[in-house]
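Chemist: whatever this is, show me its structure:
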Amino acid sequence: MKPPVPPPLSLTRLRDLTPARVGLGRSGASLPTEALLGFTLDHARARDAVHAAFDLEALLAGLSDLGLQPIQVSSQARDRRDYLRRPDLGRMLDPESRRALESHGSVSSQLAVVIGDGLSPTAVNVHAVELVRHLLPQLAAGRIEIGATVIASGARVALGDEIGALLDARMVLVLIGERPGLSAPDSLGAYLTFAPRVGRTDAERNCISNIHRAGLTYAEAAYRIAWLVREGLSREVTGVALKDESGGIPPQLGAPLGS
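Modeler: Just a heads-up that it's a prediction; the model follows:
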């Protein structure tokens, strides 16, 4: 006797499994009012995240509480308008910032950490300090020291290549606000590049994305980042040649953010 065929999942059940917009229904040829208002609200939140102020004072205070003394730098994007219209300017330090890093000295280190506003300053304001708080003990367990911490305004991911090279870091970790989505305006991304230098491509980086309340927890993201840092330094490579094989995350690391 054949086992009974399970009934198909209902749209209600599907909506419980994903933040994606599915089964919204319709009103005539358009969306129902509730669905339209929800879309409009999420779109406004995403736009607000792109144009949010970068809370430098809170970041400086939070990182100082963790025993870090960040250096402040800026890209060549003069303002948010420049940043959005000219992505190339966000990949290059302005002259004053470059001089500041050069004068800082190039004492070789294993890891430099760059925290940049990116396309969602909101994500960085909300998540960056707490992620670093969870990351520090993971790095310490692997005997990995952070040589310098940098806060970068008007930053694109590739700005970390120039910063890492000037600091003579073997690897650079860039924590940056990701492009806001309609279901996640505050998603933080982490990008790792071994032997940073100007001209590195995205194929030479590892990325851990979707660090936010409905995505990866701080502890889970820190666990994966620390694994990639250890393995990247050991194998002297990042990017397509280094797969995330960190394995199963310990159960205690799966708790939601803020728990």
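Chemist: use CA for all of it now, contacts and neighbours both
Modeler: Fine.
Chemist: surely His43 and Leu182 touch.
Modeler: Yes - under the criterion of Cα atoms under 8 Å, His43 makes contact with Leu182 at 5.8 Å.
Chemist: joint contacts of the two?
Modeler: The contact sets of His43 and Leu182 do not overlap (Cα atoms under 8 Å, 6 or more residues apart in numbering).
Chemist: give me the nearest residue to Glu130, chain neighbours excluded.
Modeler: Closest residue in space to Glu130, ignoring its immediate chain neighbours: Tyr218 at 7.0 Å, by Cα to Cα, 6 or more residues apart in numbering.
Chemist: how near is the one you found to Leu11?
Modeler: Applying Cα to Cα, to the nearest Å, the value for Tyr218 to Leu11 is 31 Å.
Chemist: more neighbours, these two?
Modeler: Tyr218 (25 against 12; other Cα atoms under 10 Å).
Chemist: one more sequence to fold, the one below, so I can look at both together:
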Amino acid sequence: MNTPAPPSRPLEALRELTPARVGLGRSGPGMPTEALLAFTLDHARARDAVHAAFDAKHLVDGLAGLGFEVSAVSSQARDRRDYLRRPDLGRMLDSDSRRALETRGGGASEIVIVIGDGLSPAAVNVHALELVRHLAPRLAEAGIQPRHVVVASGARVALGDEIGAVLGARMVVMLIGERPGLSAPDSLGAYLTFAPRIGLTDEKRNCVSNVHGAGLSYDDAAFKIAWLVREGVVRAVTGVALKDESGTALIAAKPSD
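Modeler: Presented below is the predicted three-dimensional model:
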């Protein structure tokens, strides 16, 4: 058997497979100027994503256009400064928002979708509406028709637990901006929690992450989320008790060449 010869320039070949900073080289004791400038730019983009304005109105209007009942709520974080310094405030609804949701409790569907700004409002502004557009028909195929979407400002992941509990939802799907990375400042994540209630911890959730232009596509993310929602409702669990086996189903669903 002939063993293929290794590439003559292995670092260049590796860089074609990953956005990670591999084999940057050096100039004296430091990085080359081009690599340093690229790093500085990516760092600035990540910081900008954290502090971007959350376009809640655009989301509310777009979701209403898709036929959803939409509520807009806020956490107890009064501004972005509060949000970043006091993560606990982003996990609790302010009193006005809680009262507004309590008036709608009892009419909630089996699942409630929550869209929160999180640590990258930029990601939510760009990706959330399109992901919901792809997710809705996937859920419909599973016999699930979410009618209510909540747009939450100043949100941490656990804010979805209180929202779901107030609305009496069996499951909450929280779409939220993920902590920006140097290669993906606009990455959206989805967190799924069965029987949401205040005080749950992360082992009770499933996560589908890295939804962005160079990451997981809207359609593939929607397939995975819908699979987890369906299986979570049927088995009455999420988190470590629900193994994500959607990859096998996704391969089977894709047409062969």
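Chemist: could you find the residue nearest the spatial middle of structure 1?
Modeler: When structure 1 is reduced to its mean C-alpha position, the closest residue under Cα atoms, centre = their mean turns out to be Gly189, at 1.7 Å.
Chemist: for it, which three-state class applies?
Modeler: strand (DSSP: H, G, I helix; E, B strand; the rest coil).
Chemist: quick one, helices of structure 2?
Modeler: In structure 2, the helices defined using DSSP state H lie at 10-15, 33-51, 56-65, 80-85, 95-102, 121-141, 159-167, 218-235, 246-253.
Chemist: got the contact list for the residue nearest to Leu59 of structure 2 when sequence neighbours are not counted?
Modeler: In this structure, Leu59 of structure 2 finds its nearest non-sequential neighbour in Leu129, 6.6 Å apart by Cα to Cα, 6+ apart. Applying Cα under 8 Å, 6+ apart to Leu129 of structure 2 gives the contacts 59, 62-63.
Chemist: ok, those in structure 1: which stay?
Modeler: Using both residues aligned by TM-score structural alignment, their matches' Cα atoms under 8 Å, structure 1 keeps these contacts from these: 59, 62-63.
Chemist: thought Ala122 of structure 2 was touching Phe54?
Modeler: Yes - counting by Cα under 8 Å, Phe54 is a contact partner of Ala122 of structure 2 at 7.2 Å.
Chemist: which one of those two has more residues nearby?
Modeler: Ala122 (26 against 20).
Chemist: so what's that one up against?
Modeler: Listed by Cα under 8 Å, 6+ apart, the contact set of Ala122 of structure 2 reads 49-50, 52-54, 177, 185-186.
Chemist: in strands, which of those residues appear?
Modeler: Among these, the members falling in strands (DSSP state E) are Gly177.
Chemist: got JSON lines for the contacts of Ala122 of structure 2, with distance to Val149 of structure 2 too?
Modeler: Shown next, in JSON lines, are these (distance: Cα to Cα, whole Å):
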{"residue": "Ala49", "distance to Val149 of structure 2": "23"}
{"residue": "Val50", "distance to Val149 of structure 2": "23"}
{"residue": "Ala52", "distance to Val149 of structure 2": "22"}
{"residue": "Ala53", "distance to Val149 of structure 2": "20"}
{"residue": "Phe54", "distance to Val149 of structure 2": "16"}
{"residue": "Gly177", "distance to Val149 of structure 2": "16"}
{"residue": "Pro185", "distance to Val149 of structure 2": "25"}
{"residue": "Asp186", "distance to Val149 of structure 2": "21"}
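Chemist: quick check: PyMOL command selecting the buried ones in the contacts of Ala122 of structure 2.
Modeler: Those of these that count as buried under 16 or more other Cα atoms under 10 Å are selected in PyMOL with:
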select buried, resi 49+50+52+54+177+185+186
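Chemist: please point out which of the contacts of Ala122 of structure 2 structure 1 shares.
Modeler: Shared with structure 1, among these: 49-50, 52-54, 177, 185-186 (both residues aligned by TM-score structural alignment, their matches' Cα under 8 Å).
Chemist: and of those, the nearest to Ile198 of structure 2?
Modeler: Within the kept ones among the contacts of Ala122 of structure 2, distances to Ile198 of structure 2 taken as Cα to Cα reach their minimum at Gly177, with 20.9 Å.
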